[in-house]
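Trainee: show me the folded form of this:
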Amino acid sequence: MHKLFTQAALIGPQQRWHLRQIADAGAQVRICAAPLPHETIIIDRRAMILAGTTSAGEREFTATTAPTLIDGVHALFGATWHAATPLADYLRQDLPRIDSTGRSILHSLGAGLTDEAAARQIGVSLRTYRRRVAEMMTVLDASSRFQAGARAGDR
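Mentor: This is a model prediction of the structure:
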């Protein structure tokens, strides 16, 4: 099974976990930069289902067994698939680079230490500690210390 997703499928930790589960179950998962207009299911290159958008609580589906349509969509899927990045590679490139002091700071945040206690334990000044916490929040694109810890744990 080949599963192709856009980057939006990785927006949060639950979505990332779900995609990892799909890959662990044996599916080949890739992430593409291009938008995907429809959810597409091709079965043995003999049948195809295109899922449309949801309108008024209803979702429109188109099913076909027409070889010409299936071959055309399959070719487009193949081109998009080959240009996409395998999930594991995508997740690896998505990881921020955090040095050992940064990891210590994230650990102290997770442990619930006060800034003063954490700075003392790590061996930096309180001002340096707070500056590094702000840097970690920026690197992890977090708006709070809690969110920084959660994102670091997820990654």
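
Trainee: going forward, measure contacts and count neighbours with C-alpha atoms only.
Mentor: Fine.

Trainee: could you pull out the helices for this protein?
Mentor: 13-24, 67-83, 87-93, 100-111, 115-122, 126-139, 145-154 (DSSP state H).

Trainee: of those, which is nearest His2?
Mentor: Closest of the helices of the chain to His2 is helix 67-83, at 8.5 Å (criterion: Cα to Cα).

Trainee: so what touches that closest one?
Mentor: Helix 67-83 is contacted by residues Leu4, Arg30, Cys32, Ile42, Arg45, Arg46, Ala47, Met48, Thr64 when judged by Cα atoms under 8 Å, 6 or more residues apart in numbering.

Trainee: show me the contacts for the third one.
Mentor: Which is Cys32. Residues near Cys32 by Cα under 8 Å, 6+ apart: Leu4, Phe5, Thr6, Gln7, Thr80, Trp81, Ala83, Ala84, Thr85.

Trainee: quick one: which of these is nearest to Arg59?
Mentor: Nearest member of those to Arg59, counting by Cα to Cα, is Phe5, at 19.3 Å.

Trainee: what is the longest strand anywhere in the chain packed up against?
Mentor: Scanning the chain for the longest strand, with DSSP state E as the assignment, gives strand 47-55. Judged by 3 or more Cα pairs under 8 Å, 6 or more residues apart in numbering; DSSP states H and E, the packing partners of strand 47-55 are strand 39-43, strand 58-64.

Trainee: make it 10 Å
Mentor: strand 39-43, strand 58-64, helix 67-83 (3 or more Cα pairs under 10 Å, 6 or more residues apart in numbering; DSSP states H and E).

Trainee: reformat these as JSON lines; add mean neighbour count and distance to Tyr129.
Mentor: Shown next, in JSON lines, are these (neighbours: other Cα atoms under 10 Å; distance: least, Cα to Cα, whole Å):
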{"stretch": "strand 39-43", "mean neighbour count": "16", "distance to Tyr129": "47"}
{"stretch": "strand 58-64", "mean neighbour count": "11", "distance to Tyr129": "52"}
{"stretch": "helix 67-83", "mean neighbour count": "14", "distance to Tyr129": "42"}
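
Trainee: can I get the ones you listed in CSV with distance to Ile22?
Mentor: Compiled in CSV, the helices and strands packed on strand 47-55 are given as follows (distance: least, Cα to Cα, whole Å):
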stretch, distance to Ile22
strand 39-43, 16
strand 58-64, 23
helix 67-83, 17
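
Trainee: second chain to compare with the first, below:
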Amino acid sequence: MSGRGFRPPDPATTAHRAYRLLARGRPAAAEPAADPVAGPIADLAADPVAAVAFGLDVPEDQARAGMEWLGERRLLAPDGGGVALPEQAVLDVLAQASGGLGRMAEEVERWRSTVSDLADLVCVHRERPSGAPTGFESERVDVLRFTDRAALRRWLDDRALLNRRDAVAMHPALAPNDVLRESLKVDLGLLKRGVGFRMLVSRTAARRPGAAAYLSALEKGGGQVRVADAIPLRLLVLDGSVVVTPGPDGEPPCDVVIRSDVVGRCLLAAFDHLWVGAEKYATFVGAGGDRDEELTAVHVRLLRALATGAKDEAIARQLGCSERTLRRLVAQTLEALGVRSRFAAGAKAAQLGLLD
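Mentor: Sure thing, here's the model as predicted:
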């Protein structure tokens, strides 16, 4: 008979048969054999492989593979003379796995600590130029130029994974709503990791339809938002040393990333100066967004309440205002959305993504 296509038996199949055999303590035969040698397995502890090979009528290498399968799963008794209960084997395997996971966690923490220590040493390179006076230090400043805003956002998303301490941003105008929704995922990820995040926005940007959903979610996630009358430039500073700002006027327009401790420190000082005099976003919203007929977080909450079909009395309680104030807020909301009915306001709000 040709051996072409022959496959050795699966060790698991042999192991299952061996387990049943060892559990009974006799060969797996339909009828007891007349030969006394075929009775209960003799000298199992002395040579279990030979005993299983004999009991199953299989080659010893096949029996050995099955026994090794049982041993790996803690299904053999410690003395080699029988089998362990599956329940006990499960407990043994879980105990070993728990110990292994504990060691793995310790190893991961050790590597994390090592990487953190190395990151602290990866700072801006300083060198003393030839002929410089004693005590002089120059700083190497790295500058990256991005003419593609989408490429810059991808770079920032990757950089966010390395951001460890804090981030500050200021915006004279905010990005489109679809970009804000994507940015919010990254911003909330930073906050969840314990990175401090402060944002300054202009009053015009804060009143723009759709901005309230982003700014409110940012504050709810642990960020801080303040509103200023005017913001001089768009700016982002990560960990005090990575600065992102628009590049010089020219063709094509670009954004620049500057990696410098000194530049970062100077711009952070300018940011803090504006921050101290800015209005807290919660105060700005509570005042009705400077009372201009534009959407604020209160208007967005009103729209979401209206979308549930709740009555004015219940919505007023939810917003903490009187029904008279509620009617004024409804009128402001309709005016800001450019519609005449509550139904049309709900449709427009859904279109703008304010009900998400």
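
Trainee: so which of the contacts of helix 67-83 of structure 1 comes closest to Asp141 of structure 1?
Mentor: Among the contacts of helix 67-83 of structure 1, and counting by Cα to Cα, the member closest to Asp141 of structure 1 is Cys32, at 21.6 Å.

Trainee: Arg145 of structure 2: what secondary structure?
Mentor: Going by DSSP: H, G, I helix; E, B strand; the rest coil, the secondary structure assigned to Arg145 of structure 2 is strand.

Trainee: count the neighbours of it for me.
Mentor: 15 (other Cα atoms under 10 Å).

Trainee: Ser183 of structure 2 versus that one, what's the distance?
Mentor: 20 Å (Cα to Cα, to the nearest Å).

Trainee: before we move on, what about Leu144 of structure 2?
Mentor: 21 Å.

Trainee: residue range for the strand or helix carrying Arg20 of structure 2 in structure 1?
Mentor: Taking DSSP states H and E as the criterion, Arg20 of structure 2 maps to helix 11-24. Under the alignment (TM-score structural alignment), helix 11-24 of structure 2 falls on nothing in structure 1.

Trainee: what comes up buried for that helix?
Mentor: Buried residues in helix 11-24 of structure 2, counted by 16 or more other Cα atoms under 10 Å: Pro11, Thr14, Ala15, Arg17, Ala18, Tyr19, Leu21, Leu22.

Trainee: repeat that for stretch 323-338 of structure 2.
Mentor: Glu323, Leu326, Leu329, Val330, Ala331, Gln332, Thr333, Leu334, Glu335, Ala336, Leu337.

Trainee: also stretch 10-18 of structure 1?
Mentor: Leu10, Arg16.

Trainee: what residues does that stretch touch?
Mentor: 8-9, 19-24, 31, 87, 91, 150-151, 153-155 (Cα atoms under 10 Å, 6 or more residues apart in numbering).

Trainee: filter those residues to the buried ones?
Mentor: Leu19, Arg20, Ala23, Ile31, Leu87, Ala150, Arg151.

Trainee: can you redo those residues as JSON lines with distance to Gly72 of structure 1?
Mentor: Output for these, formatted as JSON lines (distance: Cα to Cα, whole Å):
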{"residue": "Leu19", "distance to Gly72 of structure 1": "27"}
{"residue": "Arg20", "distance to Gly72 of structure 1": "29"}
{"residue": "Ala23", "distance to Gly72 of structure 1": "26"}
{"residue": "Ile31", "distance to Gly72 of structure 1": "21"}
{"residue": "Leu87", "distance to Gly72 of structure 1": "25"}
{"residue": "Ala150", "distance to Gly72 of structure 1": "43"}
{"residue": "Arg151", "distance to Gly72 of structure 1": "40"}
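
Trainee: which of those residues lies closest to Gly110 of structure 1?
Mentor: Ala150 (8.6 Å).

Trainee: from the contact counts, what lies against the helix ranked longest in structure 2?
Mentor: Longest helix in structure 2 by number of residues (criterion: DSSP H): helix 86-121. Under the contact criterion of 3+ Cα pairs under 10 Å, 6+ apart, helix 86-121 of structure 2 touches helix 60-72.

Trainee: quick one: the helix it packs on aligns where in structure 1?
Mentor: Against structure 1, helix 60-72 of structure 2 falls on no residues (TM-score structural alignment).

Trainee: taking helix 86-121 as reference, get the angle to that helix.
Mentor: 70 degrees (axes from the mean of the first three to the mean of the last three Cα atoms, to 10 degrees).

Trainee: in helix 60-72 of structure 2, which residues are buried?
Mentor: So for helix 60-72 of structure 2, counting by 16+ other Cα under 10 Å, buried means Glu60, Gln62, Ala63, Arg64, Ala65, Gly66, Met67, Glu68, Trp69, Leu70, Gly71.

Trainee: the longest strand of structure 1: average distance to aligned residues in structure 2?
Mentor: Its aligned residues in structure 2 lie a mean 4.4 Å from strand 47-55 of structure 1 after superposition (mean Cα distance after the TM-score superposition for structure 1).

Trainee: contacts for that strand next, please.
Mentor: With contacts defined as Cα under 10 Å, 6+ apart, strand 47-55 of structure 1 is touched by 37-43, 58-67, 69-71, 73-74.

Trainee: and for stretch 98-106 of structure 2?
Mentor: Asp92, Val93, Leu94, Ala95, Gln96, Ala97, Glu107, Val108, Glu109, Arg110, Trp111, Arg112.

Trainee: now stretch 59-66 of structure 1
Mentor: By Cα under 10 Å, 6+ apart, stretch 59-66 of structure 1 touches 38-43, 45-54, 70.

Trainee: quick check: which element contains the most centrally placed residue in structure 2?
Mentor: Geometric centre of structure 2, nearest residue: Gly189, 6.0 Å, by Cα atoms, centre = their mean. Gly189 of structure 2 is part of helix 177-192, with elements assigned from DSSP H and E.

Trainee: now that helix: buried residues?
Mentor: Buried residues in helix 177-192 of structure 2 (16+ other Cα under 10 Å): Asn177, Leu180, Arg181, Ser183, Leu184, Val186, Asp187, Leu188, Leu190, Leu191.

Trainee: where's the aligned residue in structure 1 for Asp272 of structure 2 relative to Ala119 of structure 1, distance?
Mentor: By TM-score structural alignment, Asp272 of structure 2 lines up with Gly78 in structure 1. Look at Gly78 of structure 1 and Ala119 of structure 1: by Cα to Cα, they are 52 Å apart.

Trainee: cool, and Arg46 of structure 1?
Mentor: Taking Cα to Cα, one finds Arg46 of structure 1 at 63 Å from Ala119 of structure 1.
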